[in-house]
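Peer 1: Pasting the sequence and the predicted coordinates here, then a few questions.
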Amino acid sequence: MLDQQVRLIVDREVRAAPRLTPAGERILAAASTLFYEQGIRTVGVDAIAAAADVTKKTLYDRFGSKDRLIAAYLEQRDRTWHLFLDEQLAARKPATPEAVILVLFAALTDWLAGSRNGCGFINASVELAAPDHPAMPVIVGQKRWMRSEFEAQAQAAGLADAGELADRLLLLHEGALVSYRVAAMTSAPEVAARAAADLLAGWPRV
């Protein structure tokens, strides 16, 4: 049971990391730090180029525009998040689909440790209001993936109305991220995990 459930995470489709030149890697690393810590709109290409020790021309040559660099930052963050969840599953060894769901909640505590800025995807969605921005499919895709994983695990567990349960679990998960950032509620991941456990315990089976 454990190996089968863990593979539901490991076997997902995640875009492979693009091959970058050393300069491109420095640009993406600098942009990722600055965007997350200071905000996407407040950080200009001059600051990114300076932090990466490249010219603005090199930045545009590698990424085309700041908007494409923002999308690349979020794509990289998405890959990092998936790898982090794989590590959490391997370390915690959940034995049931319900336990896998709870690992997805418990992982938030470690993911947010030492950070005051919460979820980079939620933060970006607030700053990037235009629906046609190149980064929006990355943001939407990341949240849809979380919901689909909740639904897949609920179905594997034989829980009734897996779609409705997935909706509620996603609201708890994302609500914890927002509360952590906006309300400075550092206990939000633990509170959400307890609420998810209570929800699962009382949910009817097929």
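Peer 2: Thanks, I have it.
Peer 1: from here on, contacts and neighbour counts on C-alpha atoms
Peer 2: Noted.
Peer 1: Distance from the longest helix seen in the chain to the middle of the chain?
Peer 2: Longest helix in the chain, counting residues (DSSP state H): helix 66-92. Remark: helix 66-92 is offset 6 Å from the chain centroid, using Cα atoms, centre = their mean, to the nearest Å.
Peer 1: Between helix 66-92 and the helix or strand just after that helix, find me the angle.
Peer 2: Toward the C-terminal end, the helix or strand that comes next after helix 66-92 (DSSP states H and E) is helix 97-112. Angle, helix 97-112 to helix 66-92, by axes from the mean of the first three to the mean of the last three Cα atoms, to 10 degrees: 120 degrees.
Peer 1: And here is the other one:
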Amino acid sequence: MTAVAPDTARASRKVSKPADDEALRDVALNAADRLFYARGIQAVGMDELRGASGISLKRLYRLFPSKDAIVEQVLLNRHRVWTEGVAAAVAGEEEPRERLLAIYDFLADWFAEDGFRGCAFINSFGELGGFSPRVAEIVRSHKKDFQGYVANLVSEAGAPPTLAPQLSILAEGAQTTAAISGSAEPAVQARAAAEILINAALKP
């Protein structure tokens, strides 16, 4: 084996690692998100996060003051990804009725993904909501934002406001049921129930 000169090895290591704190933050958050979602937040320690991210503990604590700060940012990133995903699915439909049903099509695709373990917000609230006010606040804000989004779609469809919480509850229930059953079928069932509610609400 040909020896690598020390200067060359150091240069190689520098190229292979993100050079700035923002890139390192992304690496750490992606690793944390994978671990938290797969195993639960409390089961994952900073040492494990160090190993998964390849970032030293000293650097991790320089990027984030605490594990709580990492949890918070992971959830905020999840909120952004969820919001963008639902919006993209809805944007693919033109008819108001179909735009509402697109929410459940989005859920069906998500439930069918490898490694699906339910809603990260519900999971986080179950783990930490009782003693972490910040986690509880983020989870409630996320759910409220989704309910508001559904309410806007209902309004655009010309349906009564009472339809919005009914459709939101169907989506929330589908997430929990799919996580427990390990099946994407709850999204199909929720869509069928939503269609009945929408048809009744829009009936002349």
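Peer 2: Thanks, I have it. In this text, all values refer to a predicted model and were calculated from it rather than measured experimentally.
Peer 1: Pull out the buried positions in stretch 21-38 of the first structure.
Peer 2: 23-24, 26-32, 34-36 (16 or more other Cα atoms under 10 Å).
Peer 1: Nearest to residue 131 of the first structure among those residues?
Peer 2: Comparing those against residue 131 of the first structure with Cα to Cα places residue 35 closest, at 19.3 Å.
Peer 1: in what helix or strand does the closest one lie?
Peer 2: Using DSSP H and E, residue 35 of the first structure sits within helix 22-38.
Peer 1: now for that helix, which elements pack on it?
Peer 2: helix 45-52, helix 56-63, helix 66-92 (3 or more Cα pairs under 8 Å, 6 or more residues apart in numbering; DSSP states H and E).
Peer 1: In a markdown table: those, plus distance to residue 181 of the first structure.
Peer 2: A markdown table is the format used below for these (distance: least, Cα to Cα, whole Å):
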| stretch | distance to residue 181 of the first structure |
| --- | --- |
| helix 45-52 | 24 |
| helix 56-63 | 30 |
| helix 66-92 | 17 |
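Peer 1: Which one, of these, ends up nearest to residue 8 of the first structure?
Peer 2: Across these, closest to residue 8 of the first structure is helix 66-92 (Cα to Cα), at 10.2 Å.
Peer 1: Just name whatever secondary elements that closest one is in contact with.
Peer 2: Going by 3+ Cα pairs under 8 Å, 6+ apart, helix 66-92 of the first structure lies up against helix 2-10, helix 22-38, helix 97-112, helix 120-127, helix 136-156.
Peer 1: got those helices as CSV, with distance to residue 200 of the first structure columns?
Peer 2: Shown next, in CSV, are these (distance: least, Cα to Cα, whole Å):
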stretch, distance to residue 200 of the first structure
helix 2-10, 17
helix 22-38, 33
helix 97-112, 7
helix 120-127, 25
helix 136-156, 9
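Peer 1: out of these, which comes closest to residue 195 of the first structure?
Peer 2: With Cα to Cα as the measure, helix 97-112 is the member of these nearest residue 195 of the first structure (9.9 Å).
Peer 1: Could you give the separation of the closest one from the chain centroid?
Peer 2: That offset, for helix 97-112 of the first structure, works out to 12 Å (Cα atoms, centre = their mean).
Peer 1: List the contacts of it.
Peer 2: 5-6, 85, 88-89, 92, 94, 118, 150, 153-154, 156-157, 173, 189-190, 192-193, 196-197, 200 (Cα atoms under 8 Å, 6 or more residues apart in numbering).
Peer 1: Stretch 75-82 of the second structure now?
Peer 2: Applying Cα under 8 Å, 6+ apart, the external contacts of stretch 75-82 of the second structure come out as 120-121, 138, 142.
Peer 1: do stretch 36-49 of the second structure as well
Peer 2: Residues outside stretch 36-49 of the second structure that contact it (Cα under 8 Å, 6+ apart) are 28, 31-32, 35, 57, 67, 71, 115, 117, 120, 123-124, 127.
Peer 1: mind giving me a markdown table with those and columns for distance to residue 10 of the second structure?
Peer 2: Listed next are the contacts of stretch 36-49 of the second structure as a markdown table, based on distance: Cα to Cα, whole Å:
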| residue | distance to residue 10 of the second structure |
| --- | --- |
| 28 | 22 |
| 31 | 24 |
| 32 | 27 |
| 35 | 30 |
| 57 | 20 |
| 67 | 30 |
| 71 | 33 |
| 115 | 37 |
| 117 | 40 |
| 120 | 39 |
| 123 | 42 |
| 124 | 40 |
| 127 | 42 |
